[in-house]
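In: Take a look and give me a structure for this.
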Amino acid sequence: MSKANAHVVWHPTTVTKADRQRQNGHKSCILWFTGLSGAGKSTLANAVDQQLHERGLKSYVLDGDNIRHGLNRGLGFSTADRKENIRRIAEVAKLFVDAGVIVLTAFISPFREDRELARGLVEPDEFVEIYVKCPLEECERRDPKGLYRKARSGEIAEFTGITSPYEEPLSPELIVESGTQSVEESVQIVLRYLEERGIIPARR
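Out: Alright, predicted model coming up:
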């Protein structure tokens, strides 16, 4: 602990995470969507969020691009800034879990070490790593934001999959093949997992 934090003491809350989960009628967790740019992380996260919302469950999406407009504004795409980007969002996601909310994070998060840091902030059953797997060629073909084209032309340095590495998850809780599976199919895979693990009530 740094000297600046030496006198900072954790203050326990009166209302606990378990209290909030009971009130919400479901457990809370982090659904961590990782994958290449263009793989469909944000699309899938928002589609799952919509289904959770329609069931009356408490959920919220933290999207990589949106977060960089506020909380992580000023961070670049160097290795150090990427790590800080994920560290901050992992801490925010932990707060959502403490609040009894299912939080869906859609970030490339290319480095295993950083994803493991996020996993370590919550209980083992509260972190669900979802690898949105899509071939680089398909991501480039989609290129919804024109980023691959810019990376190939040298306009963007340190771009994941082109000039910066993406470390695939070794043992994610879920793998969604977004290159071959529809969004609807992928959503059902995620929802079934949540039901089977008792995180959300099963539909009757």
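In: drop to CA atoms for contacts and neighbour counts, all remaining ones
Out: OK.
In: now the strands for the chain?
Out: Under the criterion DSSP state E, strands of the chain are mapped to 29-34, 59-63, 102-106, 127-133, 174-177.
In: To T163, which of these lies closest?
Out: T163 lies closest to strand 29-34 among these, at 18.0 Å (Cα to Cα).
In: neighbouring contacts of the closest one?
Out: When contacts are defined by Cα atoms under 8 Å, 6 or more residues apart in numbering, strand 29-34 is touched by residues 41, 45, 93-94, 97, 100-110, 125-132, 199.
In: Here is the second sequence; please produce its structure so I can put it next to the first one:
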Amino acid sequence: MSRDTTAHIVWHPTTVTKKERQERTGHKSAILWFTGLSGAGKSTLANAVEYELHQRSLASYVLDGDNIRHGLNRGLGFGPDDRKENIRRIGEVAKLFVDAGVITLTAFISPYREDRELARSLVDEGEFIEVYVKCPLEECERRDVKGLYQKARSGEISKFTGISSPYEEPEVAELVIESNEHSIEESVRTVITYLEKRGIISISS
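Out: Now for the predicted structure:
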């Protein structure tokens, strides 16, 4: 029988604060949460945005869904409970990165609104930026860069988002990027401009 031991754990405050870490990096920290169907272009866009941030010498890091499942979340499946735990863990990790003063980009399908809102609740107001990478299912299937839709259609993969498992679109995302309508360069500019307007990063000269 598992027991809840949190009653015996006391939070130990750090000597260096988040604000002091942000002052060292020269910018604010936040989570850019890229969500959307498989094949929508989440990872591509997240990495392209990080490249631009890196070119500006800003502290940033991409947490990618597939990569995380090779380590931290290895062993989790794709049923509702495991998906929920997958997002809970990455939300907690992203929170630590924000506390460290890092602009954190996460690329996860994260199909359930409730789970995304849980991740949002972990950080201060304004530090969670939901980026809905919107793309029609037909286009995602046409791309099928990993061959997953074909396997889902044939029954080789069960509980596949968009085919045999639901995707709940964000109701009010901070940004909506229609990846089938805009180039990667245009999409990166949209995200960077948003960060500048929000005062998370400085406007490039």
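In: TM-score for these two?
Out: Once superposed, chain against chain, the TM-score is 0.99 (TM-score structural alignment, normalised by the length of structure 1); 203 aligned residues with a Cα RMSD of 0.6 Å.
In: returning to what we had before: any chance of the strands of structure 1 in a markdown table, with distance to I156 of structure 1 and mean neighbour count too?
Out: Formatted as a markdown table, the strands of structure 1 follow (distance: least, Cα to Cα, whole Å; neighbours: other Cα atoms under 10 Å):
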| stretch | distance to I156 of structure 1 | mean neighbour count |
| --- | --- | --- |
| strand 29-34 | 21 | 26 |
| strand 59-63 | 20 | 20 |
| strand 102-106 | 21 | 26 |
| strand 127-133 | 23 | 23 |
| strand 174-177 | 27 | 20 |
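In: Quick check, S38 of structure 2 in contact with S110.
Out: No - counting by Cα atoms under 8 Å, S38 of structure 2 sits too far from S110 to count as a contact (10.2 Å).
In: How about the contacts made by the most centrally placed residue in structure 1?
Out: Centrality entry for structure 1: nearest residue to the mean C-alpha point is T105, 2.5 Å, by Cα atoms, centre = their mean. With contacts defined as Cα under 8 Å, 6+ apart, T105 of structure 1 is in contact with 30-33, 45, 61-64, 93.
In: run the last query once more with 6 Å
Out: 32-33, 61-63 (Cα atoms under 6 Å, 6 or more residues apart in numbering).
In: got a list of what E181 of structure 2 touches?
Out: E181 of structure 2 touches nothing, counting by Cα under 6 Å, 6+ apart.
In: Which residues does the longest helix belonging to structure 2 contact?
Out: As assigned by DSSP state H, the longest helix anywhere in structure 2 is helix 80-99. Residues from elsewhere that reach helix 80-99 of structure 2 (Cα under 6 Å, 6+ apart): 18, 29-30, 76, 119.
In: and if we set it to 7 Å?
Out: With contacts defined as Cα atoms under 7 Å, 6 or more residues apart in numbering, helix 80-99 of structure 2 is touched by 18, 29-31, 73, 76, 104, 110, 115, 119, 122-123.
In: Show me which pair in those residues is furthest apart.
Out: K18 and L76 (31.2 Å).
In: And the two? Which one has more around it.
Out: Ranked by neighbour count (other Cα atoms under 10 Å), K18 of structure 2 and L76 place K18 first, with 19 against 14.
In: From V93 of structure 2, how far off is the closest residue to that one other than its chain neighbours?
Out: Once flanking residues are discounted, K18 of structure 2 sits nearest to D99: 5.1 Å by Cα to Cα, 6 or more residues apart in numbering. Taking Cα to Cα, to the nearest Å as the measure, D99 of structure 2 falls 10 Å from V93 of structure 2.
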